[in-house]
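Visitor: Below is the structure, and that's it, no one-letter string:
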């Protein structure tokens, strides 16, 4: 028996990736409903190689009888429609920032804290973490089990696809403008992104951090350990797909490079590519479309007691968003939380 599944925000970059991932992983479905705003209603979108779905209007859709809905329409839209879906008996897996830090809403990375969804949450909503948080905690988790992470200093190098299709279009159009000597049109970012890096993702907060940097800190504590201290600098770079992070970790107990490398190799969802040769590391260009979090440049950090540094890269549309959401659906299917025909 399959589930009746709704994908909300189906016409966006993440929504399309969710549909693709559901099909590729053969998630048990009896019906898939593609939902988006009224202006996209009637459009056609692919589900797998043979099925074409007609997009339906989210505003008019009745979630009664839908078993699970994977949301990625933007926080403001999720704020309205995710509770509506949950009230109709649908289990919501929300990819936006709207519910992540809300009490009673599990924030889940299946390789790290699947126990958080051992039972159906009372609010009927499970949150997908921020894309940068996901790949970092996947890499930190096996190391935390060995030596207990005390403090993390991270700089991110985030692809424009994390800001949506319009941002990807802006990078393309600005890059083309440079070569034909046209002025770049800036709409999605605060400064030109082509041939540039911008140390500003989301809005600024009172302490000088951006909301994206705050998310990485509070989400890491909620998922992995409330005692971990995190300071992040989040940077947008002119890359289409794939977030990269330079991570420096201080542990409570000693841990060697060899221990770290072995633990990472044995951990689910991680590929270690670290040969200390020219090209012996992962970059966003080569990992686009891959499911794993790639870890490279594992080395000692001599500036702090029990310190290690590493580089990690992941496809932000897959593991950073769509894949993680589908893995959550697979987990609640596996543990019996999700039941077809009854939520």
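Guide: Ah, there it is. Note that this is a predicted model, so its numbers are computed, not measured.

Visitor: Every contact and neighbour count from this point should use C-alpha atoms.
Guide: Will do.

Visitor: Hmm, residue 306 and residue 255 touching each other?
Guide: Yes - using C-alpha atoms under 8 Å, residue 255 is in contact with residue 306, at 6.4 Å.

Visitor: putting a second one here so we can go through both:
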């Protein structure tokens, strides 16, 4: 069995830490693991397979001999170092938005569009976390019944905004419970003019506002879904909301299928055996997906499936997944596993 030299860029971040943990469970045979981060994090010791690994500074020379490089340190770092990694012969699997909509870069969810990996030029983009779980659930439905329209409202965890946002949520929660005024410096977007507390709140803005009143997060969901599913004419709209949950994204999704006469039971039957999907849908026993049971799991959970009361082709679904696992680290590892399986690396 071939063994691979693997690098993680952003190893000390929230997704980087998950990558280290999940690589221990993956099918990738690792020869050497290189943990890369900023200069201020260099020298830290992290644990992989019960062994200490010293964090190194991310430099262009750090990719020499690397076969697979996972990038999860922000788009600017990807832009700065991706070419050096590729020139060294490494397959770059990027967890930022830097290349997701680049027409020459595959955007991949392995359960949905693995064949897109064959078109790689040593660079594969990992989709947005909220997009990944939705398309994983929608693909088997689209394959069976066609798909004409999608309207999604998200309930996204604070961990999607990084470790500092999580720390701020904890501080704000303590302040509110102590009767003090919570301080907000990060959400809804660190680069925007105003910041609002997330503790005991729901903020209908993730990322900056773009054209037509949609945020960049919403445009990501809409554009990425079309690209991944190969449906450029799909009618889709998104509203993305941040809620005071630590980890785990939830989504209320309305779809309209193309085929006549489809029933909710038929959709359940399709999802029951779909790869990476766990069906949790029994109202009589109050069985449905929840964040508290999905966190730290690799699957995407689907429930509350019901036909729309007015449109016979319309259906409602509730989709939950861990945004740091399937929404980021695990999907990246699955991409690498699939590339190895397809003899692409």
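Guide: Nice, I can see it. None of these values were measured; they are calculated from a predicted model.

Visitor: Run through the helices of the stretch 51-200 of the first structure in chain order.
Guide: Here the stretch 51-200 of the first structure has its helices, by DSSP state H, counting those that start in this stretch, at 75-87, 131-147, 165-179.

Visitor: Those into a markdown table, with extra columns for mean neighbour count?
Guide: Below are those laid out as a markdown table (neighbours: other C-alpha atoms under 10 Å):
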| stretch | mean neighbour count |
| --- | --- |
| helix 75-87 | 18 |
| helix 131-147 | 22 |
| helix 165-179 | 17 |
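
Visitor: Nearest to residue 291 of the first structure, out of these?
Guide: Closest to residue 291 of the first structure of the helices of the stretch 51-200 of the first structure is helix 131-147 (C-alpha to C-alpha; 10.7 Å).

Visitor: Which part of the second structure matches the closest one?
Guide: Taken onto the second structure by TM-score structural alignment, helix 131-147 of the first structure occupies residues 129-145 there.

Visitor: mind listing the strands for the stretch 51-200 of the second structure?
Guide: Per DSSP state E, counting those that start in this stretch, the stretch 51-200 of the second structure carries strands over the ranges 51-54, 56-57, 68-71, 91-94, 123-125, 149-156.

Visitor: Include distance to residue 306 of the second structure and mean neighbour count when you put the ones you listed into TSV, please.
Guide: Shown next, in TSV, are these (distance: least, C-alpha to C-alpha, whole Å; neighbours: other C-alpha atoms under 10 Å):
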stretch	distance to residue 306 of the second structure	mean neighbour count
strand 51-54	49	14
strand 56-57	51	20
strand 68-71	39	26
strand 91-94	36	26
strand 123-125	33	25
strand 149-156	15	21
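
Visitor: Redo these as TSV? Include distance to residue 325 of the second structure.
Guide: What follows is the strands of the stretch 51-200 of the second structure, written out as TSV (distance: least, C-alpha to C-alpha, whole Å):
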stretch	distance to residue 325 of the second structure
strand 51-54	22
strand 56-57	24
strand 68-71	14
strand 91-94	15
strand 123-125	16
strand 149-156	14
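
Visitor: Aligned to residue 268 of the first structure, what sits in the second structure?
Guide: Checking TM-score structural alignment: residue 268 of the first structure goes with residue 275.

Visitor: likewise residue 188 of the first structure?
Guide: Residue 188 of the first structure maps onto residue 186 of the second structure when the alignment is built from TM-score structural alignment.

Visitor: Thought residue 165 was touching that match, still the case?
Guide: Yes - under the criterion of C-alpha under 8 Å, residue 186 of the second structure makes contact with residue 165 at 6.4 Å.

Visitor: quick one: residue 234 of the first structure is in a strand?
Guide: Yes - according to DSSP: H, G, I helix; E, B strand; the rest coil, residue 234 of the first structure belongs to a strand.

Visitor: pretty sure it contacts residue 212?
Guide: Yes - counting by C-alpha under 8 Å, residue 212 is a contact partner of residue 234 of the first structure at 6.8 Å.

Visitor: Give me the neighbour count for residue 207 of the first structure.
Guide: When neighbours are counted by other C-alpha atoms under 10 Å, residue 207 of the first structure registers 6.

Visitor: I meant to write residue 101 of the first structure there.
Guide: Using other C-alpha under 10 Å, residue 101 of the first structure is surrounded by 16 other residues.

Visitor: Run a quick check on it versus residue 217, I expect a contact.
Guide: No - at 11.4 Å, residue 101 of the first structure and residue 217 do not qualify as touching, with contact defined as C-alpha under 8 Å.

Visitor: what's the closest non-adjacent residue to residue 165 of the first structure?
Guide: With sequence-adjacent residues excluded and distances taken as C-alpha to C-alpha, 6 or more residues apart in numbering, residue 165 of the first structure is closest to residue 13, at 6.0 Å.

Visitor: Next up, the contacts around the one you found.
Guide: Taking C-alpha atoms under 8 Å, 6 or more residues apart in numbering, we find residue 13 of the first structure in contact with 161, 164, 165, 317.

Visitor: Max pairwise distance over those residues: which two?
Guide: Between all members of the contacts of residue 13 of the first structure, the farthest pair (by C-alpha to C-alpha) comes out as 165 and 317, at 11.2 Å.
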